[in-house]
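[1] Quick check, what structure comes out for this input:
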Amino acid sequence: MRTIIKALVGAAMLAGLAGPAGAQTQVPQTMAQAKASFAPLVHRVTPAVVNVYATRVEKMPRNPLMDDPIFRRFFGGGDQVQPRVQRSLGSGVIVDPSGYVVTNHHVIEGMTEVKVALVDKREFEADIVLRDPRTDLAVLKIKGNEPFAALDLGDSDALEVGDLVLAVGNPFGVGQTVTSGIVSALARTQVGVSDYQFFIQTDAAINPGNSGGGLIDVNGRLVGINTAIFSQSGGSHGIGFAIPSNMVKVVVASAKSGSKAVRRPWFGGKLQSVSSDLVDSLGLDRPVGALIASVVDKSPAAEAGLKAGDVILAVDGQQVDDPDGFGFRFATKPLGGAATLTVLRGGKKLSIPVKLAQAPETRPRDTLTLKGRWPLAGATVMNVSPAVADELSADIGYDGVVVSDVTQGSAAAELGLKKGDVILEVDENKVKSTRDLEKLAKPRQYYWKLVVQRGGEVLTTAVGG
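    The predicted structure follows:
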């Protein structure tokens, strides 16, 4: 690192000598300045960055041939069930001295056992306290009573393009590694790794295994969780993405409160981007903001008086460039009170307060995994409510039964059912609840007629028995 900095210093001196007369180039004035190093900062932050080792042990089904005594006589081993172990490796950051660790959800997804290793080689078992696939974040709790080194969460909204940052993690499993760079861009969208498309972009080298590691500012504060790289080869090409710390704060607060799910405010409106074709008709000078396409009855948006055609330009004074930007700004607001939206309506700007409240669960979700010999076997379904629709990020009504998961290899998976599909009818019987759907499972028959809503379209199909 010092060699690199000295090289940069040398380059700056040469640039100053060769530059135009009067150029204000800053060069080191003392030996201490020439030996500038990130080492003190690294010594302070690395004890709080951990390696995360996650595993899941599955028992493989016994081969039916082993039921034949002659087969067992010749090949043996019939009574031994070989377990299959799946492993995942990543990084994490301790954000509380009591042992709360933030990592990426994809690092521990589907895993049942987790260990963390500190920079001093000590290892601890950890519990998975909260999983949040919507943000690709998860919170662990180290099993131990001792105080741990922890990083303070910084304000990611205070970052500016050009700020120096360090990325700390465990790339390729080689051990803890520190890389440096700058903030290359803010509010990056269309990255595709979570529901909330709003990322810090950095040119600090991020490689596989860095997932869940920390993006650190020059004051030693955690400003992001490294989550993705843009690369066709799998290596770092100077384009990495981190989840802003202001979203991390929301997830950590929910975990500390004992909640199994992140508690976020519900807006209750469908948004779309402002296209260049709509700029003039909306009274804008450029395509910016989030256009309200529709508003849900009795939602905070409806109660605030927001209407289709309104354009949201800011949340509590923070500019909104598109629907993803609004989603992040609104989701990171604490529950209770209100957020003030700057809205353009009919060419006039209005300040409209919107209540920060959770989506209501108007009826029990009554989660049920369907079984039996019929096309829907293997689908996990829930009764629909505003809370369920918001949780699944599904654009659906609030009546009927929604698919929340599909077991791999099941009849429902072969049928093509997906998370977020709404089952409306089976054999011309309307489905109003999960128990109604369960009762419609019949013995094997020639075919089933299904009506399913997906992404605003209603699909009707006949499935053979």
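
[2] switch to C-alpha atoms for all contacts and neighbour counts from now on
    Will do.

[3] number of nearby residues for the closest residue to N51 other than its chain neighbours?
    Of all residues not flanking N51 in the chain, S91 sits nearest, at 4.5 Å (CA to CA, 6 or more residues apart in numbering). Using other CA atoms under 10 Å, the number of residues around S91 comes to 32.

[4] Would you mind measuring from S91 to R73?
    48 Å (CA to CA, to the nearest Å).

[5] try L459
    Distance from L459 to R73, by CA to CA: 54 Å.

[6] would you list every one of the helices in the stretch 1-150 of the chain?
    Counting by DSSP state H, counting those that start in this stretch, the stretch 1-150 of the chain has helices at residues 2-18, 31-34, 39-45, 69-75, 105-108.

[7] right, so of these, which gets closest to L313?
    helix 105-108 (31.2 Å; CA to CA).

[8] buried stuff in that closest one?
    Neighbour-count burial for helix 105-108, counted by 16 or more other CA atoms under 10 Å, picks out 105-108.

[9] What lies in contact with it?
    With contacts defined as CA atoms under 8 Å, 6 or more residues apart in numbering, helix 105-108 is touched by 52, 54, 88-90, 114, 131-133, 135-138, 211-212.

[10] 10 Å instead, please
    With contacts defined as CA atoms under 10 Å, 6 or more residues apart in numbering, helix 105-108 is touched by 52-56, 87-92, 114, 128, 130-140, 193-194, 209, 211-212, 227.

[11] One more, so I can put them side by side:
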Amino acid sequence: MRNFSFLGWPIVTGVLIAVILLQFFPNLLAPPVTTVEIKETQLPTNLIGQGLGNGPVSYSDAVQKAAPAVVNIYSSKKVEEKDNEARANDPLFRRFYENGDQPQRQRVRSSLGSGVIINSQGYIITNNHVIAEADSIIIALHDGREAEASVIGMDPETDLAILKIKMNNLPTITLSPSENLRVGDVVLAIGNPFGVGQTVTMGIVSATGRNRLGLNTYEDFLQTDAAINPGNSGGALIDANGNLIGINTAIFSKTGGSQGIGFAIPSSLAKKVMADLIEHGRVIRGWLGIEGQELTPSLAESFDIEMTSGLIIAGVYRDSPAHKAGLQPGDIMVTLNGEPVDAYQSMLSVADLNPGDTLVVEYMRNGKKLNATVTVGERPPTKLN
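    Sure, this is the predicted structure:
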């Protein structure tokens, strides 16, 4: 009995301590729980539905503002075709052909596209490939009127062309600087896809400054996921306020239809091309007179130089601005007017200069950095196949 009393008190005491601990710490014997931390925020009730980034319920106001200035373009070209050679070589038919000439027949090759009326004078901007080599160009307006267009100027290097029609009370569109665009901005594409009639599609700006696509000589495309299909070429890409921000030009597609990757020429570039074609009949671009190759890490290693960007001068045209400034093949251009040289963007920057402007070129020759002041010339016309 004494032994039981000796052992019982510690047991009772332990039980009492355990009961007290469980009362104050009920989760003491519960299995461990993994806590997931999540940060959340809620808009105040008065801001629900009005948060930053929320667009309007409808873009009809923007469409009504811009759509009347977007036109359908129907171009046609007469093509001479030789008749079936097998028939022409058949003795029964050969006697009808004089001097062995094969018969020729004429057919009309038609294409369609879109354009945008820029001002009340009747100037229309579109893609060069929409009207290239066309014998006849018919413009169909949104209000049902039609007119024959004349070609004012063409610039295959940006794939832009300017047409003109003679008509009164023309609807026009307002341009907006494309430099202000941001990735994620809402855009609308207006055109005549597949000839079904004027159509509006919506998307966002997917990217800006797209180049090296192999589409044009000068590329600075806006990329959008707004549906662009054959027939949309030359049509308008507008912002949510109905202002023109680009000319729809091309799609990236494996099927020929829209796959969410479309390209538009930004309005700022289109504006310069349009002004030059109307005023001068050609696009005036700055020119240095060099042929260059981008400096890659492997080329930099072969030259034994530590540079991450630059342009290797592969050739210099005789009597060109670069030649007169003393630049030579093998020189590596490092900066232009203090800005690091990027093989493609620098070409666009030089093209934007006016003939007669001066440009300070920093370059490397035999491991030494040198400077040259180049007086920019006018880029001669390029013969395209």
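
[12] Any idea what the TM-score is?
    The TM-score (TM-score structural alignment, normalised by the length of the second structure) is 0.73; 330 aligned residues with a CA RMSD of 3.6 Å.

[13] Now, of the contacts of helix 105-108 of the first structure, which are buried?
    Here, 16+ other CA under 10 Å leaves 52-56, 88-92, 114, 128, 130-132, 135-140, 193-194, 209, 211-212, 227 buried among the contacts of helix 105-108 of the first structure.

[14] what's near enough to touch the counterpart of P230 of the second structure in the first structure?
    In the first structure, the residue equivalent to P230 of the second structure is P208, according to TM-score structural alignment. Residues in contact with P208 of the first structure (CA under 10 Å, 6+ apart) are 89-91, 169-173, 227-229, 234-236.

[15] same thing but at 8 Å, please
    90, 171-172, 234-235.

[16] quick one: the helices in the stretch 201-350 of the first structure?
    Going by DSSP H, counting those that start in this stretch, the stretch 201-350 of the first structure shows helices at 245-256, 279-282, 300-303, 323-331.

[17] about what we covered before: of the contacts of P208 of the first structure - the most surrounded one?
    G90 leads the contacts of P208 of the first structure on contacts (other CA under 10 Å) with 26 neighbours.

[18] Thought N170 was touching that residue, still the case?
    Yes: using CA atoms under 8 Å, G90 of the first structure is in contact with N170, at 6.6 Å.

[19] follow-up on the earlier one: what's the closest of the helices of the stretch 1-150 of the first structure to E160 of the first structure?
    Nearest of the helices of the stretch 1-150 of the first structure (CA to CA): helix 39-45, 19.8 Å.

[20] Tell me the residues of the second structure aligned with the closest one.
    By TM-score structural alignment, helix 39-45 of the first structure lines up with residues 60-66 in the second structure.

[21] List the buried residues of the matching stretch.
    Per 16+ other CA under 10 Å, stretch 60-66 of the second structure contains these buried residues: 62-63, 65-66.

[22] Relative to P230 of the second structure, how far out is T255 of the second structure?
    Remark: distance between T255 of the second structure and P230 of the second structure (CA to CA) = 12 Å.

[23] Pull up the overlap in contacts between those two.
    Counting by CA under 8 Å, 6+ apart, nothing touches both T255 of the second structure and P230.

[24] and for stretch 176-189 of the first structure, what span of the second structure is it aligned with?
    So stretch 176-189 of the first structure is aligned with residues 198-211, judged by TM-score structural alignment.

[25] Please state the offset of that stretch from the chain centre?
    8 Å (CA atoms, centre = their mean, to the nearest Å).

[26] Please enumerate the strands of the stretch 101-250 of the second structure.
    Ranges of strands within the stretch 101-250 of the second structure are 104-117, 123-127, 136-140, 146-148, 150-155, 160-164, 186-191, 199-210, 221-224, 236-239, 244-251, based on DSSP state E, counting those that start in this stretch.
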